[in-house]
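1. Pasting the sequence and the predicted model now:
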Amino acid sequence: MTELKAARTRRIHPAWWVAAVTFLALVGASGFRSVPGVLMEPLHHEFGWSVSTISAAAAVNMALYGLTSPFAAALMERFGIRRVVTGALLVVSAGSGLTVFMTASWQLILCWGVLVGLGTGSMALALVATVTGRWFVARRGLVSGVLTAGGAAGQLVFLPVISQVAETYGWRPAALGVAFAALAVAPFVVWLLRDRPSDVGVVPYGGTAADNVAPVRTGAARIAMRALFSAWRTKPFWYLAAGMMICGATTMGLIQPHFIPAAHDHGMPMTMAAGLLAVVGLCDIAGTIASGWLTDRIDPRLLLLAYYVLRGLSLIALPSLFGPDIQTNMLAFIVFYGLDWVATIPPTMALARAHFGASAPVVFGWIFASHQLGAALMALGAGIVRDELGSYDLAWYLGGALCVVAGVLSLMVRRTAVPAAGPALA
């Protein structure tokens, strides 16, 4: 009877429950990251802050989001996934909620930039790499695609709701709503998220007992820095980091905060532009899951080449697509950009695992830090371009050219490698 009960209980492998609650945490935390583009105009109207000032807060958010990631991966090794994710959700909720009391731009940078950046950075794609690395042997590419889609799509799917609330009731209720969304996820994390398969007496999905990796008991900062010092002596690290920097610049740094104000410059209502970005989020789910599936079957370098070059061509075409209404060409751009949004993540993770082995989650945290550094620089730079030239056109063209460079860099990564040894984390 006991054996039958255990069989029924584990008909669904616990790894899938861990993946599900991780997906929920990534979606809940990503809500506030969708706010900059929607609230840029209301904040400018109420406080008189320039686009570049508000963009500076977004840039701080993105930079900390990336720089926190490798240390968060190391903290997960030291203290466990559940503790780190729960604390991060509470920080995100506090940061977004406190914005309703701000009266000066430095407070925007503190709440929106620092607190939310640190909180969301603790649940960045290093969390995806950690969960997939610990809990899955089979289907890693597919699961990494699904989880990545959750984090990215959540930022964009929230947009119509936030935009509508901000337009009807003001930006403060919109910010409070996102704070509540992040807070509401925390109980599910405490209830369902477990650190390792051995905690519930199972092996990783599709793996054996040999795939259960023992926890690391050294300091988190030491883990992160040792992984960085080991990785930065290799060419693959720099090629992947440079490609990710351009990826971040052309998604979170350019489109996410600046597409709505750019569309508004051409006469499109903000709610309509927010709706278009929501479509990007919906298409991103399909695109990233498909990318994860393809990563299990096709050379990741070729996938990255296709993703980056096609993205670059679409950005170069974007300025001619803007108008007061949604035309067929603009809708085609939105659908493609959604499919391509973070489709680069699963193949990049696969290449990181191939080259860095057991230390891949922390190394990928550093690679993702470059993603967010690129996002921060582009978010600020595009705001300056808009203030100085009165148009975003130069920013779109620059982003397109950089994407072509990223495609070339992807081909320069060696196809095969001997994975780094497990002790690299110690």
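-> Received the coordinates, thanks.
2. use CA for all of it now, contacts and neighbours both
-> OK.
3. what ranges do the helices span in the stretch 251-400 of the chain?
-> Remark: helices assigned in the stretch 251-400 of the chain by DSSP state H, counting those that start in this stretch are 255-265, 270-295, 300-317, 328-340, 345-356, 360-389, 393-411.
4. out of those, nearest to residue 224?
-> Shortest distance between residue 224 and the helices of the stretch 251-400 of the chain, using Cα to Cα, is found for helix 360-389: 6.2 Å.
5. How far away from the center of its chain is that closest one?
-> How far helix 360-389 lies from its chain's middle: 12 Å, per Cα atoms, centre = their mean, to the nearest Å.
6. Packing partners of that helix?
-> Where contact means 3 or more Cα pairs under 8 Å, 6 or more residues apart in numbering; DSSP states H and E, helix 360-389 is packed against helix 51-79, helix 125-135, helix 220-231, helix 235-250, helix 255-265, helix 345-356, helix 393-411.
7. Could you measure from residue 130 over to residue 55?
-> Counting by Cα to Cα, to the nearest Å, the gap from residue 130 to residue 55 is 31 Å.
8. for residue 312, same thing?
-> Taking Cα to Cα, one finds residue 312 at 23 Å from residue 55.
9. How about residue 209?
-> From residue 209 to residue 55 the distance is 48 Å (Cα to Cα).
10. Comparing the two, which residue is more hemmed in?
-> Higher neighbour count among residue 209 and residue 55: residue 55, with 29 against 11, using other Cα atoms under 10 Å.
11. Next one for the comparison:
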Amino acid sequence: MSSPTLQHPRSAVRGRPHRAWLIAAVTFVTLLGAAGFRAAPSVMMDPLHMEFGWSHATIGAAMSINMTLFGLISPFAASLMDRFGIRPVVTLALMLVAAGAGLTVFMTASWQLLVLWGIFVGVGTGAMSMAFVATVATRWFVARRGLVSGVLTAGNATGQLIFLPVLAHLTDAAGWRTAAVVVGCGAAAVIPLVLVLMRDHPHDLGLRAYGATAADPGPDRVRGGGARTALAALAIGARSRVFWLLAGSFAICGATTNGLIGTHFIPAATDHGMPPTVAASLLALVGVFDIGGTIASGWLTDRVEPTLLLCVYYLGRGLALLALPSLLSPHTSPSTWVFVLFYGLDWVATVPPTVALCRRHFADRTAVVFGWVFAAHQLGAAVAASAAGWVRDVTGTYDPAFYGAAGLCAVAAVLCAVAGRRTSRGKLPLLEGCNAQEVPVSPVNR
């Protein structure tokens, strides 16, 4: 017998932490691990090149496939979470990652790298990406939504970086196959945590979302239509100029983080005589600082106009990239540490204000629409991962790639400024199927 529909979900018991915080903690750990699984290829680039003779462009192509699928799967994963629930989707994703990483040890040809690290790990981690963040933050939180988005985003981005020195040490001491096995076992270890503690919606427990009020009770539980819902959201978003402005700026964000620095910083530093383990440690510090930067960005997003934040973030990132070629050397210097500090604080600080602009414009479909915006992020990362490897093979240096990325950051700032003007005109489309109706923007929606 089915349970009766909850008309008035209760609030959390007074004096007890709201269950939303436990859900956020489980999500953070899952995202931290999932992002860590994607760190291995950048550490393994030189060992694979030396053992198999594969070019930087070939290995970069595997990362391009990974990043492309990581983004394209995101909106479909958000829709599948609406239809089937968070737990089964995330569990299946972790199983794919474990299989992709574990089978890597049997590779003998480059196409196998494309399939395992490109497709398996790309699809698996894509189901646990930024649309997952938006889904949890939107369903479980009304108050502190920006802060939670920042914390969860930090887990997603930081995990990829803080695992780097561990994987670099394993690769150096025991070989890249040992590191791959550790990655696969790590994915499998997260599965029981998700199965036991994760819940799909506060209504499942008879609760309101954290901070929900009569004025803003939070989203209802809605069973979506899977892939059709994702494609319908894309169709609606594609008719909005704001969507394309945000997608364009976020593509540049991906190109200048995961695509360029995340994939090629270690080999670029190695080209200048820096030991790989030192370069990996610096990249890991970027991840450590990213935690503070992204959380602070979430806190600021609840208080400062998101457009202003995005313009500052992108312009600052462009200046850092302009300076990077002159900072790389066999030894670290104070200016190197300044770059690591700034780039860490700025790494994915763009996510909370971008989510805020999506919510301001797309309301209850934020998770799925942002999934498509994030797909643009990963497409940008994929292009940069492949293009920077090609630049290195042709010119023998990464410097032109860094300078080009700096120019793109200025373009991203302009796109965000235009998007901010268009989302502040007082109308908010609520997406239902393929139809949109507009209602005035309220302070709660902002």
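-> Structure received. Computed from a predicted structure; not experimentally measured.
12. Including distance to residue 41 of structure 1, could the helices and strands packed on helix 360-389 of structure 1 go into CSV?
-> Below are these laid out as CSV (distance: least, Cα to Cα, whole Å):
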stretch, distance to residue 41 of structure 1
helix 51-79, 8
helix 125-135, 29
helix 220-231, 39
helix 235-250, 21
helix 255-265, 7
helix 345-356, 31
helix 393-411, 19
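13. in structure 2, what residues pair with stretch 223-241 of structure 1?
-> Aligned using TM-score structural alignment, stretch 223-241 of structure 1 spans residues 229-247 in structure 2.
14. Same check on stretch 371-389 of structure 1?
-> Counting by TM-score structural alignment, stretch 371-389 of structure 1 lines up with residues 377-395 of structure 2.
15. Give the buried residues for the matching stretch.
-> 377-392 (16 or more other Cα atoms under 10 Å).
16. ok, and what's touching it?
-> Outside stretch 377-395 of structure 2, the residues within contact range by Cα atoms under 8 Å, 6 or more residues apart in numbering are 56-57, 60-61, 63-72, 247, 250-260, 263-264, 397-398, 400-401.
17. before we move on, what about stretch 33-47 of structure 1?
-> 49-51, 54, 58, 103, 154-156, 158-159, 162-163, 166, 170-171, 175, 256-261, 270, 274.
18. In structure 2, point out the residues matching it.
-> Using TM-score structural alignment, stretch 33-47 of structure 1 corresponds to residues 38-52 of structure 2.
19. list the buried ones in the matching stretch?
-> Neighbour-count burial for stretch 38-52 of structure 2, counted by 16+ other Cα under 10 Å, picks out 38, 39, 40, 41, 42, 43, 44, 45, 46, 47, 48.
20. give the contact list for residue 271 of structure 1.
-> Contacts of residue 271 of structure 1 (Cα under 8 Å, 6+ apart): 160, 163, 164.
21. on that earlier part again, which of the contacts of stretch 377-395 of structure 2 are buried?
-> 56-57, 60-61, 63-72, 247, 250-260, 263-264, 397-398, 401.
22. hmm, back to that, figure out which of the helices of the stretch 251-400 of structure 1 is closest to residue 150 of structure 1.
-> helix 270-295 (6.9 Å).
23. Residue 28 of structure 2 corresponds to which position in structure 1?
-> So, by TM-score structural alignment, residue 28 of structure 2 is matched to residue 23.
24. isn't that match right up against residue 145?
-> No. Assessed by Cα atoms under 8 Å, residue 23 of structure 1 is found out of contact with residue 145, at 10.7 Å.
25. Compare these two and say which one has the larger neighbour count.
-> The residue with more neighbours, out of residue 23 of structure 1 and residue 145 and counting by other Cα under 10 Å, is residue 145; that gives 31 against 20.
26. Can you tell me what that one aligns to in structure 2?
-> Residue 145 of structure 1 maps onto residue 150 in structure 2, by TM-score structural alignment.
27. Checking my notes, its match in a helix, right?
-> Yes. Per DSSP: H, G, I helix; E, B strand; the rest coil, residue 150 of structure 2 lies within a helix segment.
28. so what's it up against?
-> Neighbouring residues of residue 150 of structure 2 by Cα under 8 Å, 6+ apart: 294, 295, 296, 297, 298, 299, 349, 351, 352.
29. Give me the buried subset of the residues you listed.
-> Buried members of the contacts of residue 150 of structure 2, counted by 16+ other Cα under 10 Å: 294, 295, 296, 297, 298, 299, 349, 351, 352.
30. could you dump those residues to TSV with distance to residue 431 of structure 2?
-> Putting those into TSV (distance: Cα to Cα, whole Å) gives the following:
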residue	distance to residue 431 of structure 2
294	28
295	29
296	30
297	27
298	25
299	27
349	27
351	22
352	21
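31. Regarding residue 4 of structure 1, which helix or strand does it belong to?
-> helix 2-9 (DSSP states H and E).
32. what's the burial count for residue 335 of structure 2?
-> 14.
33. Spatially nearest residue to it, not counting backbone neighbours?
-> residue 327 (6.7 Å; Cα to Cα, 6 or more residues apart in numbering).
34. That neighbour corresponds to which position in structure 1?
-> Using TM-score structural alignment, residue 327 of structure 2 pairs with residue 321 in structure 1.
35. Surely residue 220 of structure 1 touches residue 70?
-> No. Assessed by Cα under 8 Å, residue 220 of structure 1 is found out of contact with residue 70, at 9.3 Å.
36. And the two? Which one has more around it.
-> The neighbour comparison of residue 220 of structure 1 against residue 70 (other Cα under 10 Å) goes to residue 70, with 32 against 21.
37. Looking at structure 1, name the residue matched to residue 208 of structure 2.
-> Under the alignment (TM-score structural alignment), residue 208 of structure 2 pairs with residue 203 of structure 1.
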